[in-house]
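Asks: Sequence first, predicted coordinates after that:
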Amino acid sequence: MAQASFHPLDQDLQRLRRRGRTTRRHRRRSKNRTEESREEDAGINDLALQLQDSHYLSQAARRAQVKVFVEHTLSTGVVGLIAEFKAMKRGNDFSRMREFVAQIPQGRNRYKDVGCLDFQRVMLHLGPVSYIHANYVSTPVNSKRFICTQAPLPNTCADFWYMVVQEKSIAIIMLCNFVEQGSRKSADYVPLSFDNKTYNFDGVIVTLKKQEYFQFPIETRVHIRVSFLEVRVPGLSPHYCIHYHWQDWPDRGVPDADLASIYLLTKIQTTTAPIIIHCSAGVGRTGSIVLLQNSLELLQSQQPLRDIASDLLALRKQRNNSVQTQHQYLYVHQVLLNYLQKMKYLDDSINPYLEKFTADYEAATKGF
């Protein structure tokens, strides 16, 4: 695989518009360990530049910025964080989800027990219906940073693409597979093969223009298929966007807690349009990524990183029941600790505590 690059997302789209042609993904070329180490070091430096975080602050200022989060996480420990998560009860207040309830007979909700809040609900102005199971979610630097949504159903694929075009979204993150453990998790809403590169959803035409795999500058078992798409809605100019399909995040489980998720977020962080993100229900895996982005933006804007619990409660007020499992909650903490350690936020003296937390994390999430 070619050396990883982190061109801003809009540059990728500009190249797609210029080319107007399809290419196949390149296979990974083998590298020796020296080459991999050089690439990883370069990638970490690029990561800091792309995020434009507080990397240039003094060592003392950087440690002060994350002090509350690190002390709370390590002192609470894995067992304590599990208890913390369980104390944040999930549920559905259907009095705050009136449109969700009204749409149940229409079959536009994937799960009856995963409600969609009226607050921050995306309303469609394109297409024949206004309802879609989706909510705007804010982060520290953008009031509409994400649109968290359920995976499309066979009868909502056109609605999904109307939303993409309406919101001018250029980045879509898919965190589930179409079928998992024999159960259908998403309709086939995006073309993923050049053998069948164009889908037509009630006149909305989606065409695959280019496809490759995300090139990480680190060793990781994560595979993200990147599809460059053209979307045509009758009467409007073509819309171009990029679909990132994380192919191996287990339902209700977690992937390796390396920096793969951080690199993905870095790639798309330049866009100001809402990032559309979904798993099957659009709350579990989806909420985990949103929490990570929220923390990255706190660092970027030089705000203190505190406890994740308060951020999760704020997120759930916008996208109900976000983060479904204790393992997902732990994953967010472990990824952030790994990131902070890699980016030199942490003093070496706490390494034994980090190692203990990581060992406990791996034991708690083993098999999930």
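Replies: Noted; the coordinates are in hand.
Asks: switch to C-alpha atoms for all contacts and neighbour counts from now on
Replies: Fine.
Asks: Okay, helices next: where are they in this protein?
Replies: 9-19, 33-51, 59-87, 98-102, 157-166, 260-268, 284-300, 308-316, 326-342, 351-365 (DSSP state H).
Asks: Using TSV, lay out those helices together with mean neighbour count.
Replies: Formatted as TSV, the helices of the chain follow (neighbours: other C-alpha atoms under 10 Å):
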stretch	mean neighbour count
helix 9-19	14
helix 33-51	16
helix 59-87	17
helix 98-102	16
helix 157-166	22
helix 260-268	21
helix 284-300	23
helix 308-316	17
helix 326-342	20
helix 351-365	15
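Asks: need those in TSV with distance to Phe201, can you?
Replies: Compiled in TSV, these are given as follows (distance: least, C-alpha to C-alpha, whole Å):
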stretch	distance to Phe201
helix 9-19	23
helix 33-51	36
helix 59-87	40
helix 98-102	23
helix 157-166	5
helix 260-268	27
helix 284-300	25
helix 308-316	32
helix 326-342	34
helix 351-365	40
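Asks: how about those, which one is nearest Lys209?
Replies: With distances scored as C-alpha to C-alpha, the stretch of the helices of the chain nearest to Lys209 is helix 9-19 (7.8 Å).
Asks: Compute the distance between Val164 and Ala151, please.
Replies: In this view, Val164 and Ala151 are 13 Å apart by C-alpha to C-alpha, to the nearest Å.
Asks: repeat for Leu259
Replies: 25 Å.
Asks: Same question for Gln303.
Replies: In terms of C-alpha to C-alpha, Gln303 sits 33 Å off from Ala151.
Asks: who has more neighbours, these two?
Replies: Neighbour comparison, Gln303 and Ala151: the larger count goes to Ala151, with 29 against 14 (by other C-alpha atoms under 10 Å).
Asks: Skipping adjacent residues, who's closest to Met112 in space?
Replies: Wrong residue type there; residue 112 is Lys, not Met. Nearest residue to Lys112 in three dimensions, chain neighbours excluded: Ile104, at 7.6 Å (C-alpha to C-alpha, 6 or more residues apart in numbering).
Asks: adding another structure so you can compare the two:
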Amino acid sequence: MALHGNHVAISTQKMVIEQLKKKRTADFNAEWKDLSKKITDFSPFEQFFKNESKNRYNNVYLRDETRVTLKTGEYIHASYIQSTPEGQKLIAAQAPLQTTTEEFWQMALQQKCQKIIMLCRVVEDGKIKSQQYWPKAAGETLYFEKIDVQNINVLQKIYKIGGKREVIKETKIFITDSKTKEFLHSLIHVQYENWQDFSIPAVTNPIIDLYHSHFRTNKSGSMIVHCSAGIGRTGCFVGAFFAYELFSSSQLTSVKNQMSTAKVIKKRIAAVSKLREQRVQAVQTASQYVFLHILFIDLIQPNIEEDLSQLKERFMTIAKRAAEVEKKRRQQKS
């Protein structure tokens, strides 16, 4: 079933695929080098430096212009991402710290958030990646100064892929006033645990399902997406769909407005650049940048009458090789 069959020129989508077929490792490396230029101007990050204790990492910057501001005046490491043509309002955020958990929930309440998508575990390889900021068990409640956060129920979607078991957990959350016990808001907390930090998943099925089940269906209110730092896995996830939406705009509905190959390349790269203008350092590694393209292929596949599995496999090989190189570099630094 075509996702945007009435809105996207199919010939333009085919042009995108033909352009992607020509890509090799050197092409990805050149694009990534251009995208990942070293930050030299730190003036747009004033509030980041003023609130060091509330930043999970001291080298993951937050742009003042796009940061989420709370009515309480409290600082939170979260960025607005431009709404897509579908109407979604996105916020990319770092995982809550123990000292910022209530602010995180205040943000969800203030923004009338309908979904929170969490792309990490609380602990990975013995390192804390997120505060356990939501109640895990059905019926459990976390109590804060101004609000209470209650777990109503938990559903699990199980994927059996290549002998492995992957799970997406969906938790229904109620937020109430801590003093009056008045109901304030409800949302769905979605957690995908099988995406390790600085790495890429072995398969795309659960992530694409996240898009179909939650990203595309979130027509009202906002959505928060976070991993640990809120730039790597979060940037890759949001970036793939951000790029897809750019190729699904009304400008591509007629033959007259179809793009040249050069413009296709520029628009694809521009999707990540535009994302980084809003969430600094979004898409953290070269392997994630390649994996973003794999997700993009999965999204565009329903409109293309062609088997793209070999293209995906080739890109996955490139991504895995890049991930291995990145892993060795991290080990050498540690």
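Replies: Yes, it's here. Owing to the predicted nature of the structure, the values given are computational and were not obtained by experimental measurement.
Asks: re earlier: Leu208 of structure 1: which of the helices of structure 1 is closest?
Replies: Nearest to Leu208 of structure 1, of the helices of structure 1 and by C-alpha to C-alpha, is helix 9-19 at 10.9 Å.
Asks: what's near enough to touch the spatially most central residue of structure 1?
Replies: Compute the mean C-alpha point of structure 1, and by C-alpha atoms, centre = their mean the closest residue is Ile289, 4.1 Å away. Contact analysis of Ile289 of structure 1 by C-alpha atoms under 8 Å, 6 or more residues apart in numbering lists Ser261, Val332.
Asks: which residues in the stretch 101-250 of structure 2 form strands?
Replies: In the stretch 101-250 of structure 2, the strands defined using DSSP state E, counting those that start in this stretch lie at 113-118, 123-124, 127-128, 141-143, 147-161, 164-177, 183-192, 222-226.
Asks: Out of those, which is the most enclosed?
Replies: Of all these, strand 222-226 has the most neighbours on average by mean count of other C-alpha atoms under 10 Å, namely a mean of 25.
Asks: elements contacting it?
Replies: Applying 3 or more C-alpha pairs under 8 Å, 6 or more residues apart in numbering; DSSP states H and E, one finds that strand 222-226 of structure 2 contacts strand 89-93, strand 113-118, helix 233-246.
Asks: would you turn the strands of the stretch 101-250 of structure 2 into JSON lines with distance to Arg330 of structure 2?
Replies: Formatted as JSON lines, the strands of the stretch 101-250 of structure 2 follow (distance: least, C-alpha to C-alpha, whole Å):
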{"stretch": "strand 113-118", "distance to Arg330 of structure 2": "24"}
{"stretch": "strand 123-124", "distance to Arg330 of structure 2": "16"}
{"stretch": "strand 127-128", "distance to Arg330 of structure 2": "15"}
{"stretch": "strand 141-143", "distance to Arg330 of structure 2": "36"}
{"stretch": "strand 147-161", "distance to Arg330 of structure 2": "29"}
{"stretch": "strand 164-177", "distance to Arg330 of structure 2": "26"}
{"stretch": "strand 183-192", "distance to Arg330 of structure 2": "24"}
{"stretch": "strand 222-226", "distance to Arg330 of structure 2": "22"}
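Asks: mind checking how far stretch 319-334 of structure 2 is from the chain centre?
Replies: 22 Å (C-alpha atoms, centre = their mean, to the nearest Å).
Asks: re earlier: take the helices and strands packed on strand 222-226 of structure 2 and write them to a markdown table, including distance to Thr25 of structure 2.
Replies: Formatted as a markdown table, these follow (distance: least, C-alpha to C-alpha, whole Å):
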| stretch | distance to Thr25 of structure 2 |
| --- | --- |
| strand 89-93 | 29 |
| strand 113-118 | 30 |
| helix 233-246 | 18 |
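Asks: Of all those, which one is nearest Lys23 of structure 2?
Replies: Nearest of those (C-alpha to C-alpha): helix 233-246, 17.0 Å.
Asks: returning to that earlier point: now check structure 2 for the residue matching the residue nearest to the centre of structure 1.
Replies: Counting by TM-score structural alignment, Ile289 of structure 1 lines up with Phe237 in structure 2.
Asks: how much space between its match and Gln310 of structure 2?
Replies: Phe237 of structure 2 sits 22 Å away from Gln310 of structure 2, going by C-alpha to C-alpha.
Asks: Please apply the same query to Thr171 of structure 2.
Replies: Distance from Thr171 of structure 2 to Gln310 of structure 2, by C-alpha to C-alpha: 36 Å.
Asks: Compare the helices of structure 1 and give me the one nearest Glu212 of structure 1.
Replies: Closest to Glu212 of structure 1 of these, according to C-alpha to C-alpha: helix 9-19, at 12.2 Å.
Asks: In structure 2, what range does the closest one match?
Replies: Going by TM-score structural alignment, helix 9-19 of structure 1 lines up with nothing in structure 2.
Asks: helices or strands next to that helix in the packing?
Replies: strand 239-246.
Asks: how far off strand 224-232 does the strand it packs on point, in degrees?
Replies: With axes from the mean of the first three to the mean of the last three C-alpha atoms, to 10 degrees defining the directions, strand 239-246 of structure 1 sits at 160 degrees from strand 224-232.
Asks: Give me the mean deviation of strand 239-246 of structure 1 from structure 2.
Replies: On the superposed models, the aligned residues of structure 2 are on average 0.6 Å from strand 239-246 of structure 1, with distances taken as mean C-alpha distance after the TM-score superposition for structure 1.
Asks: quick revisit: to Lys89 of structure 2, which of the strands of the stretch 101-250 of structure 2 lies closest?
Replies: Per C-alpha to C-alpha, nearest to Lys89 of structure 2 of the strands of the stretch 101-250 of structure 2: strand 222-226, 4.6 Å.
Asks: Please list the residues outside that closest one that contact it.
Replies: Counting by C-alpha under 8 Å, 6+ apart, 88-95, 108, 111-120, 233-234 sit against strand 222-226 of structure 2.
Asks: if we can go back for a sec, neighbours around the residue nearest to Lys112 of structure 1, how many?
Replies: Ile104 of structure 1, neighbours per other C-alpha under 10 Å, totals 13.
Asks: For Leu74 of structure 1, see how far away Ala83 of structure 1 is.
Replies: The value you get for Ala83 of structure 1 to Leu74 of structure 1, if C-alpha to C-alpha is used, is 14 Å.
Asks: er, Lys267 of structure 1 I mean
Replies: 29 Å.
Asks: now do Tyr339 of structure 1
Replies: 15 Å.
Asks: Gly127 of structure 1 too?
Replies: Plainly put, Gly127 of structure 1 is 50 Å away from Leu74 of structure 1 if you go by C-alpha to C-alpha.
Asks: repeat for Leu9 of structure 1
Replies: Taking C-alpha to C-alpha, one finds Leu9 of structure 1 at 35 Å from Leu74 of structure 1.
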